[in-house]
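Engineer: The sequence and its predicted three-dimensional model are supplied below.
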Amino acid sequence: MRVRGGVVGLVVVAVAVTACQVGGGPPRARPSAVLHSGYGRVFLGVDECSSFRAPGFTEVSCASERAAARVVARHDGAVRDGPPCPARTDFVLHISERRPASDEDGDGHVPRGYACMRSLQPPHPGDPGAGGGPRTIVGDCLYGVGGGRVRETACEGGGEGGPRAEYQVTAAVGSRDRCPAPTSLYVRLDGVRPVGCARPL
């Protein structure tokens, strides 16, 4: 990637996970380029904002008319090794080092990590029942895709031509025996209560 005007080149992967598996599974990701704009000491630190300028994301002032999403949490390392994003995160940006000699504060180090993002304006796919976001949470709806797997969909009619909801997660508990009736599906969740109890719709 060519960098002009002293702008730092970083590679970012935007993740809007809509698939979950009873036994878990790897998230789907779509790679995007990110350009650093110089706001703050940490690239996309908590409470900083990004634009959605094609072909990638750019860090911008949250007061800018180009600001589209705010960082609600930021962690170093890979998602699989770090804390889960907050429940109502709309999407995740995975940030990786591209040119370590050129970075936000000139110390020669660009930390790899991920930023949990919340859009500044609706729609919010991370909200309960909205049909998206990187986590399955209480209130979300699901449909079966075969092989013991389910995917998230919007509770209201499956969204814009999306699949119709077959289940809804009604509770998050520590173990299956704590699920309320009539639970018919158990979904792996993040957090201290890892079992999602889903009822048929």
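Structural biologist: Alright, I've got the coordinates.
Engineer: all contacts plus neighbour counts: C-alpha atoms, from now on.
Structural biologist: Noted.
Engineer: If we ignore the residues flanking it in sequence, what's nearest Cys20?
Structural biologist: Distances taken as CA to CA, 6 or more residues apart in numbering place Arg151 nearest to Cys20, at 5.4 Å, with adjacent residues excluded.
Engineer: Give me the secondary structure label for that neighbour.
Structural biologist: strand (DSSP: H, G, I helix; E, B strand; the rest coil).
Engineer: Can you show me the strands along the chain?
Structural biologist: 9-15, 19-21, 30-35, 49-50, 56-60, 69-76, 91-96, 113-119, 141-146, 149-153, 167-173, 185-188, 195-200 (DSSP state E).
Engineer: Distance to Arg41 and mean neighbour count added to the ones you listed, as a markdown table?
Structural biologist: Converted to a markdown table, the strands of the chain look like this (distance: least, CA to CA, whole Å; neighbours: other CA atoms under 10 Å):
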| stretch | distance to Arg41 | mean neighbour count |
| --- | --- | --- |
| strand 9-15 | 15 | 22 |
| strand 19-21 | 34 | 21 |
| strand 30-35 | 15 | 17 |
| strand 49-50 | 13 | 28 |
| strand 56-60 | 12 | 22 |
| strand 69-76 | 13 | 21 |
| strand 91-96 | 15 | 25 |
| strand 113-119 | 15 | 25 |
| strand 141-146 | 39 | 20 |
| strand 149-153 | 36 | 23 |
| strand 167-173 | 37 | 22 |
| strand 185-188 | 36 | 20 |
| strand 195-200 | 38 | 24 |
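Engineer: ok, and here's another one to check against it:
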Amino acid sequence: MRARPALPGGLLTAVLTLLSAAVVSGCSQQSGGQAGQPTQGTTSTRPSGYGAVFLAVDECSSFGTTSFTEVPCTSERAAARVIARYDGKPSDGPACPATTDFVLHISETRPASDEDGDGAVPRGYACMRNLEPPHPGDPGGGGGPRTIVGDCVYGAGRGEVRETSCDGKGRKPPEYRVTSAVPKRSDCPRSTALYVQLGGPTPVGCARPV
């Protein structure tokens, strides 16, 4: 995500933010993507026999090393729950809910049987929430596909900032915290030192030094 400090004399500069999304299994790794949209994740594969729709809302998945599979939420293998599910490409669809922990990208497949009998599972993405802590998508958690109020960032060089855990336990210590979200930069308080593009109806994040 690109960021610039606030300028004196009311000359406010835009912050171009490349938000991150990562499949989280006890760590938070960053990768570039469009602000406010799910970015890269891990491909999910469909086993037969679970649910009418593959990874529908409120269904659960296991954790895997190269792929995730749908499992009953009562299974000891269940690790995360679907909190939103969309067809198509993430770049063309709605953003995941603010406290999403990670995003699963579902590749289009044509198994012998599927949820509607047409022999195909359409391409889409599932917004996932871990069944147990940690929740990197929570404010200050240091991860998730979106930057939200309460999150912290650090300077990553070349005019970029990246999200990190506010408790200082991440790979990098926090330097700024997003304290509010407003419609435009001029609505940020005078104490704002950094502007972060969040997307949505209040797309500007006002950040202060930690």
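Structural biologist: Sure thing, it's come through. Since this is a predicted model, take the numbers as computed values, not measurements.
Engineer: Give me the TM-score for this pair.
Structural biologist: In this superposition the chains share a TM-score of 0.82, using TM-score structural alignment, normalised by the length of the first structure; 185 aligned residues with a CA RMSD of 2.4 Å.
Engineer: got JSON lines for the strands of the first structure, with distance to Glu104 of the first structure too?
Structural biologist: Formatted as JSON lines, the strands of the first structure follow (distance: least, CA to CA, whole Å):
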{"stretch": "strand 9-15", "distance to Glu104 of the first structure": "10"}
{"stretch": "strand 19-21", "distance to Glu104 of the first structure": "34"}
{"stretch": "strand 30-35", "distance to Glu104 of the first structure": "11"}
{"stretch": "strand 49-50", "distance to Glu104 of the first structure": "15"}
{"stretch": "strand 56-60", "distance to Glu104 of the first structure": "11"}
{"stretch": "strand 69-76", "distance to Glu104 of the first structure": "15"}
{"stretch": "strand 91-96", "distance to Glu104 of the first structure": "13"}
{"stretch": "strand 113-119", "distance to Glu104 of the first structure": "14"}
{"stretch": "strand 141-146", "distance to Glu104 of the first structure": "40"}
{"stretch": "strand 149-153", "distance to Glu104 of the first structure": "37"}
{"stretch": "strand 167-173", "distance to Glu104 of the first structure": "40"}
{"stretch": "strand 185-188", "distance to Glu104 of the first structure": "37"}
{"stretch": "strand 195-200", "distance to Glu104 of the first structure": "40"}
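Engineer: quick one: which of the ones you listed is nearest Val42 of the first structure?
Structural biologist: Counting by CA to CA, Val42 of the first structure lies closest to strand 69-76 out of those; the figure is 9.6 Å.
Engineer: Looking at the strands of the first structure, spot the one closest to Asp127 of the first structure.
Structural biologist: Of these, nearest to Asp127 of the first structure by CA to CA is strand 113-119, at 10.0 Å.
Engineer: Show residues contacting the closest one.
Structural biologist: 44-45, 68-79, 85-86, 88-96, 124 (CA atoms under 8 Å, 6 or more residues apart in numbering).
Engineer: Stretch 67-78 of the second structure now?
Structural biologist: Contacts of stretch 67-78 of the second structure (CA under 8 Å, 6+ apart): 42-47, 50, 54-55, 59-63, 81, 131.
Engineer: Aligned counterpart of the residue nearest to Cys20 of the first structure in the second structure, please.
Structural biologist: Using TM-score structural alignment, the equivalent of Arg151 of the first structure in the second structure is Arg162.
Engineer: Same question for Leu120 of the first structure.
Structural biologist: By TM-score structural alignment, Leu120 of the first structure lines up with Leu131.
Engineer: And Ala67 of the first structure, by the same measure?
Structural biologist: Using TM-score structural alignment, Ala67 of the first structure lines up with Ala78 in the second structure.
Engineer: Look up how far Gly170 of the second structure lies from that match.
Structural biologist: 26 Å (CA to CA, to the nearest Å).
Engineer: Repeat that for Gly155 of the second structure.
Structural biologist: In terms of CA to CA, Gly155 of the second structure sits 14 Å off from Gly170 of the second structure.
Engineer: Next: Leu131 of the second structure.
Structural biologist: For Leu131 of the second structure relative to Gly170 of the second structure (CA to CA), the value is 21 Å.
Engineer: close enough to count as contact, the match of Arg151 of the first structure and Asp151?
Structural biologist: No. Applying CA atoms under 8 Å as the test, Arg162 of the second structure and Asp151 come out as separate, 10.2 Å apart.
Engineer: any idea how far Lys172 of the second structure is from the match of Ala67 of the first structure?
Structural biologist: 31 Å.
Engineer: Over to Ala80 of the second structure?
Structural biologist: Applying CA to CA to Ala80 of the second structure and Lys172 of the second structure gives a distance of 26 Å.
Engineer: Lys184 of the second structure too?
Structural biologist: 29 Å.
Engineer: what's the answer for Asp116 of the second structure, then?
Structural biologist: 46 Å.
Engineer: Between the two, which is the more surrounded one?
Structural biologist: Using other CA atoms under 10 Å as the criterion, Asp116 of the second structure and Lys172 rank with Lys172 on top: 17 against 10.
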